[in-house]
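Q: Next one to model:
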Amino acid sequence: MSTFLWIVIVLLAFLGGLVGGTFIARKQMEKYLEENPPLNEDVIRTMMSQMGQKPSEAKVQQVVRQMNKQQKAARAKAKKK
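A: The predicted structure is shown next:
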């Protein structure tokens, strides 16, 4: 084979790996964030305490529900595109 053909094959393999790796990493990150949300009940309680509010269980659950609802809406909107 000629040198030019080898260079083209190597470049195509590199670009294919780069594109494939990007998509795989994105999917894995989305799955991880869905299973392990960055804000949980303990973090919300801490934030409320730091703001000077007394974090009642009902208020914490309300905030958690609102955040989950917003995340689902954002995922649905992203899937529509």
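
Q: okay, CA-based contacts and neighbour counts for the rest of this
A: Will do.

Q: Please, where are all the helices along this structure?
A: 3-35, 41-50, 57-80 (DSSP state H).

Q: Can you give me the neighbour number for residue 45?
A: 19 (other Cα atoms under 10 Å).

Q: again with residue 60
A: Neighbourhood size, residue 60 [other Cα under 10 Å]: 18.

Q: Pull the contacting residues for it.
A: 41, 44-45 (Cα atoms under 8 Å, 6 or more residues apart in numbering).

Q: separation between it and residue 20?
A: Using Cα to Cα, to the nearest Å, one obtains 40 Å as the distance from residue 60 to residue 20.

Q: can I get the contacts of residue 60 in a markdown table with distance to residue 5?
A: Shown next, in a markdown table, are the contacts of residue 60 (distance: Cα to Cα, whole Å):
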| residue | distance to residue 5 |
| --- | --- |
| 41 | 57 |
| 44 | 58 |
| 45 | 61 |
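
Q: For the comparison step, fold the sequence that follows:
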Amino acid sequence: MATWVWILIIVLAFIAGTALGFYSARQYMMKYLKENPPINEQMIRVMMAQMGRKPSEKQVRQMMAQLNKIYDKQK
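A: Presented below is the predicted three-dimensional model:
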């Protein structure tokens, strides 16, 4: 085969591998973040305690609802 054919095959394989790798990494991260959200109720309680506040359960749930609303909007 001619040299240009090999170069074309290598370039196409590189492009396909990059696209497939990006797609699979994106799917994995979306699944991971859905199963392990970056902020949970315990983290909110700790943050508010560090700010010198004792949050009520209602405040914690309101903050979680707001964060979930933001996450859902991004999708």
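
Q: Just give me the residue closest to the centre of structure 1.
A: Compute the mean C-alpha point of structure 1, and by Cα atoms, centre = their mean the closest residue is residue 30, 3.7 Å away.

Q: What separation do you get for that one and residue 24 of structure 1?
A: 10 Å.

Q: Comparing stretch 13-23 of structure 2 with structure 1, how large is the average distance?
A: Here stretch 13-23 of structure 2, set against structure 1 after superposition, deviates by a mean of 0.9 Å using mean Cα distance after the TM-score superposition for structure 1.

Q: Please identify the buried residues of that stretch?
A: By 16 or more other Cα atoms under 10 Å, stretch 13-23 of structure 2 has no buried positions at all.

Q: swap in stretch 59-77 of structure 1?
A: Buried-residue list, stretch 59-77 of structure 1, by 16+ other Cα under 10 Å: 60, 63-64.

Q: residue contacts, residue 48 of structure 1?
A: 54-55.

Q: same thing but at 10 Å, please
A: Shown in contact with residue 48 of structure 1 (Cα atoms under 10 Å, 6 or more residues apart in numbering): 42, 54-56, 59-60.

Q: next one: residue 50 of structure 2
A: By Cα under 10 Å, 6+ apart, the residues touching residue 50 of structure 2 are residue 44.

Q: measure it to residue 43 of structure 2 for me?
A: From residue 50 of structure 2 over to residue 43 of structure 2 the distance is 11 Å, taken as Cα to Cα.

Q: what do you get for residue 12 of structure 2?
A: Residue 12 of structure 2 is 46 Å from residue 43 of structure 2, by Cα to Cα.

Q: got it, and residue 68 of structure 2?
A: Per Cα to Cα, residue 68 of structure 2 is found 14 Å from residue 43 of structure 2.
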